[in-house]
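Sequence and predicted structure are below.
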Amino acid sequence: MILVINSGSSSVKYQLIDLDAPERRVTGKIERIGEAGSDVPDHEAALKRVAEEVAMDSGELVAIGHRVVHGGPDLTGPVLITDEVVQKIAEAVPLAPLHNPANLAGIEIARKMRPDLPQIAVFDTAFHAAMPAAARTYAVDREIAERYGVRRYGFHGTSTAFVAREAARFAERPAAANVIVLHLGNGASATAVAAGRCVDTSMGMTPLEGLVMGTRSGDVDPGAIFHLLRAGLPADQVEEMLNHHSGLAGLCGDNDMRRVLERVKAGDAAAATAYGVYCHRLRRYIGAFCAVLGKVDVIAFTGGVGENSAQVRRDALGGLEPMGIRLDPMRNSGGAGDAPRRVSADNSRVTVLVVPTDEELEIARETSAVVARTKSQ
């Protein structure tokens, strides 16, 4: 069995997964770590609770897989955690200051608890490491970019890898499908995948680039940021605004797509504008990635919005019939489930799917693969 740990800044999510079954033996989440009034003062206390819940001293446990947001330029695949790997993750903290420190806390505590077990780091950025130079490179001064690690890394990679593989399998082209994965939740990204490899993605050096999100702006002219700085806004305030007070929330005050759609239906002008901007940006990326791939076999929607909002799928793809993309209204409005399901029409050249993501299962699989490779060496 493999224990999957996702150690966040104020929460720890965990699953105990038996890949042979496959089944989840234990699933849990500890929240409000270190917050006022919480009975969980720190990550060590949280991991002790996890240890009790999953019987971490059990002989059935063969490895622990850790979600890590950013691997930096060097950690481009799942890897056995060593002191050197911990140092590399720490060096990437400036690239993910809200996430990597919490990921490291979970790793360090789990290593103390079970130093005998192989522990594996699985990176959100790793799937995108295959991007060609033309897609990952910003057109800025090369020397400065190299010195400070300024390039496009991409995120949501663990989810995207799982969804792209499931979509290709559903389309009966497991080794050759060209897939556009639309991971739409409070955070949102689009990724172009050719034969299992990422060739472009919407998020960049940080998760701020790309699509309109719940509270993040997505693409913004850098000149607008300089304008705000020259106008006297502190840099920290501008960064806070772009990450936490922009996107749907910045445009209409709500970051929950369900609430936004309710307001649109009621005739709310601000919500209608926010939703229009959201869908316009999404359609623009879909069109761009169709051009990048040349031929698209599958468009796969995933994430909370992607899996559950028939209206978003309809409005994102409406009018794209000349590109061979046709939704079936009845399939699209059908109920959700745990398995991939087709929402495109029979005469659609591009298969459109809803694919529920499973990052924990993907982490468990990648953890198991690293352990197997390590044993065979």
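Sure thing, it's come through. The shown structure was predicted, so the numbers you read here are calculated from the model rather than taken from an experiment.

contacts, neighbours, all on C-alpha from now
OK.

Would you mind pulling up the elements that the biggest helix by length in the chain packs against?
As assigned by DSSP state H, the longest helix anywhere in the chain is helix 269-293. Contact here means 3 or more Cα pairs under 8 Å, 6 or more residues apart in numbering; DSSP states H and E; on that basis helix 269-293 packs against strand 178-184, strand 188-194, helix 247-252, helix 257-265, helix 310-317.

what do you get if the cut-off is 6 Å, keeping everything else the same?
helix 247-252, helix 257-265 (3 or more Cα pairs under 6 Å, 6 or more residues apart in numbering; DSSP states H and E).

contacts for stretch 23-43?
10-17 (Cα atoms under 6 Å, 6 or more residues apart in numbering).

contacting residues around the spatially most central residue of the chain?
Geometric centre of the chain, nearest residue: H156, 2.0 Å, by Cα atoms, centre = their mean. Counting by Cα under 6 Å, 6+ apart, H156 touches D124.

picking that back up, who wins on neighbours among the contacts of stretch 23-43?
Counting neighbours by other Cα atoms under 10 Å, L16 leads the contacts of stretch 23-43 with 25 neighbours.

before we move on, back to that, ok, which of the helices and strands packed on helix 269-293 comes nearest E366?
Taking Cα to Cα, helix 257-265 is the member of these nearest to E366, at 32.0 Å.

A further structure is provided below for comparison with the first:
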Amino acid sequence: MTVVLVLNAGSSSIKWRLVDGQSGAAIRGGTVERLGHDASEGTGHSAAIRDLLAELRHEPVAVIGHRVVHGGSKFDTATLVTDEVEQQIEELAALAPLHNSVNLAGIRAARAAFPGTPNFAVFDTAFHRTLLPAAASYALPAGLVRRHQIRRYGFHGISYQYVSARVAELLRRPLSELRLIVFHLGNGASACAIAGGLSVDTSMGMTPLAGLVMGSRAGDLDPGVLIALGRAGIGWDQLDELLARESGLRALAGTEDMRDIHTAAAAGDQTACAALDVYHHRLRHYLGAYLAQLGGADAVVFTGGVGENSAATRAAVVADMEGLGIRIDPERNGAVAGHSRVVSHRRSRIAILVIPTDEELEIARQSLAALNT
């Protein structure tokens, strides 16, 4: 049996799993949650990863796969980690400060704990290499764009790749025929328009700061706001802190934990209700945009911690869209279930699905494929 260790270090959690490389079955795994906001330094994550690897040091690990958020223009496939690759991932941390640093903490700890075991970096940006030029390009001077590699890269690609394949299985249709709008909703959140299994548009941009309202990120923002704040004397470091750690739901509701926000809203807290209104409004905006970009859709899909578990959010996003062919079934949507399922009404022309993502399995698959190649 070939055992793959997967480390998926996110901005607020670390997921890990030992995977049977032959069957894809999970041997064991777990999640460390609510690691706080020192992610740019990776300190809390590093300690948690060291403790985890100490427990796993006697496991017969043959290969280690790591989620890495930003691969820039350098990486478009799973890549064997060398000292040079490690350095390049560190350089790209400027584009994803909440993520690449903690991804790198996992890589360094694993290389030290399992010397001689191959480590592979699997990049979230790789799935979006098929973005249409019109979707990937910003209206900036060409020289500036080339010099600084400015473009829309997109993120959550590992999740989108896994989920889109699962949708095809569930609908019993070839992925090549499907037009999908997928919402990956967690502490970080994004939307993706997928045609024939390929990413054609996505809400995050050059960095993971763009798009939807997120746990501590504002998402789409008029750049003039930042110019005004800069002229008011707020420095670059303060702006970085503001955009990455002090905005989004954290700013609107006082917490980025959607579970706490829903609890407060259900109790009548008007601040929590207003925060949810802003959050849902942005989701509906992207749903409409991607329906237009794709010329319709075969399915709207929800994944990620919020997408999978918040029936209220799913219902709010697709409310009053019967005229567009989207109708949710309240009973199906409200049922508590941990498996992939259809939650649309039987008369809905566009299917609505909930698909639990499995980034760890996808990372294991891609790491093994790269090893064998």
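Received the coordinates, thanks. It should be emphasised that the depicted structure is a prediction, and the values quoted were computed from it without experimental measurement.

Work out the TM-score between the chains.
TM-score of the superposed chains, computed with TM-score structural alignment, normalised by the length of structure 2, equals 0.89; 366 aligned residues with a Cα RMSD of 2.6 Å.

tell me which residues in stretch 339-353 of structure 1 are buried?
Residues of stretch 339-353 of structure 1 classed as buried: 340-345, 349-353 (neighbour count, 16 or more other Cα atoms under 10 Å).

can you tell me which two in these are farthest apart?
It's P340 and R349 that sit farthest apart of the buried residues of stretch 339-353 of structure 1, by Cα to Cα, at 18.1 Å.

downstream neighbour of the longest helix of structure 1 in the secondary structure list?
Counting by DSSP states H and E, the element after helix 269-293 of structure 1 in chain order, helix or strand, is strand 298-302.

Mind reading off the mean deviation between that following strand and structure 2?
Once fitted to structure 2, strand 298-302 of structure 1 is off its aligned match by 0.8 Å on average (mean Cα distance after the TM-score superposition for structure 1).

how big is the angle separating that strand from helix 310-317?
140 degrees (axes from the mean of the first three to the mean of the last three Cα atoms, to 10 degrees).

From the rest of the structure, what touches strand 298-302 of structure 1?
Contacts of strand 298-302 of structure 1 (Cα under 6 Å, 6+ apart): 179-183, 350-356.

try stretch 231-244 of structure 1
215-217.

Neighbour-wise, which one of the residues you listed leads?
Going by other Cα under 10 Å, R216 tops these with 27 neighbours.

contacting residues for that one?
Taking Cα under 6 Å, 6+ apart, we find R216 of structure 1 in contact with 242-244, 246-247.

Looking at those residues, which is nearest H66 of structure 1?
Distance to H66 of structure 1, by Cα to Cα, is smallest for N243 among the contacts of R216 of structure 1, at 24.9 Å.

F155 of structure 1 versus the closest one, what's the distance?
Counting by Cα to Cα, to the nearest Å, the gap from N243 of structure 1 to F155 of structure 1 is 15 Å.

who has more neighbours, the two?
Comparing N243 of structure 1 with F155 by other Cα under 10 Å, the one with more neighbours is F155, at 29 against 19.

Next up, the contacts around that one.
Applying Cα under 6 Å, 6+ apart to F155 of structure 1 gives the contacts 124-125.

Kindly report the same for N308 of structure 1.
N308 of structure 1 neighbours (Cα under 6 Å, 6+ apart): none.

what about the counterpart of A189 of structure 2 in structure 1, neighbour count?
If you follow A189 of structure 2 across to structure 1 using TM-score structural alignment, you land on A188. Counted with other Cα under 10 Å, the neighbours of A188 of structure 1 add up to 28.

Please apply the same query to A21 of structure 1.
A21 of structure 1 has 8 neighbouring residues, counting by other Cα under 10 Å.

Let me see the contact set for it.
Here A21 of structure 1 is in contact with no residue (Cα under 6 Å, 6+ apart).

can you tell me how far it sits from H244 of structure 1?
When distance is defined by Cα to Cα, A21 of structure 1 is 41 Å away from H244 of structure 1.

repeat for H156 of structure 1
Distance, H156 of structure 1 to H244 of structure 1, using Cα to Cα: 18 Å.

Likewise for V260 of structure 1?
17 Å.

In terms of neighbours, single out the busier of those two.
Neighbour tally, V260 of structure 1 and H244, criterion other Cα under 10 Å: the higher count belongs to V260, 22 against 17.

tally of neighbours for the nearest residue to that one once chain neighbours are set aside?
With sequence-adjacent residues excluded and distances taken as Cα to Cα, 6 or more residues apart in numbering, V260 of structure 1 is closest to A271, at 5.7 Å. Other residues within reach of A271 of structure 1, judged by other Cα under 10 Å, total 25.

cool, and the one 3 residues further on?
Each residue near A274 of structure 1 was counted by other Cα under 10 Å, and the total is 24.

ok, it - contacts?
Applying Cα under 6 Å, 6+ apart to A274 of structure 1 gives the contacts 248, 251.

Translate it into the numbering of structure 2.
In structure 2, A274 of structure 1 lands on A275 (TM-score structural alignment).

Distance-wise, check that match relative to E55 of structure 2.
In terms of Cα to Cα, A275 of structure 2 sits 40 Å off from E55 of structure 2.

same check, this time on P223 of structure 2
From P223 of structure 2 to E55 of structure 2 the distance is 46 Å (Cα to Cα).

Ok, F123 of structure 2 next?
From F123 of structure 2 to E55 of structure 2 the distance is 26 Å (Cα to Cα).

Of those two, which one has the most company?
Using other Cα under 10 Å as the criterion, F123 of structure 2 and E55 rank with F123 on top: 24 against 10.

And for S13 of structure 2, nearest residue in space, chain neighbours not counted?
Going by Cα to Cα, 6+ apart, S13 of structure 2 has E33 as its nearest residue, at 4.4 Å.

what about H128 of structure 1, which SS state?
helix (DSSP: H, G, I helix; E, B strand; the rest coil).

That one reaches C198, doesn't it?
Yes: contact criterion Cα atoms under 6 Å: H128 of structure 1 and C198 qualify, at 5.4 Å.

Those two - which one has more neighbours?
Counted by other Cα under 10 Å, H128 of structure 1 and C198 do not tie: H128 has more neighbours, with 29 against 26.

which residues of the stretch 1-150 of structure 2 fall in strands?
3-9, 14-20, 26-32, 61-68, 79-80, 119-123 (DSSP state E, counting those that start in this stretch).
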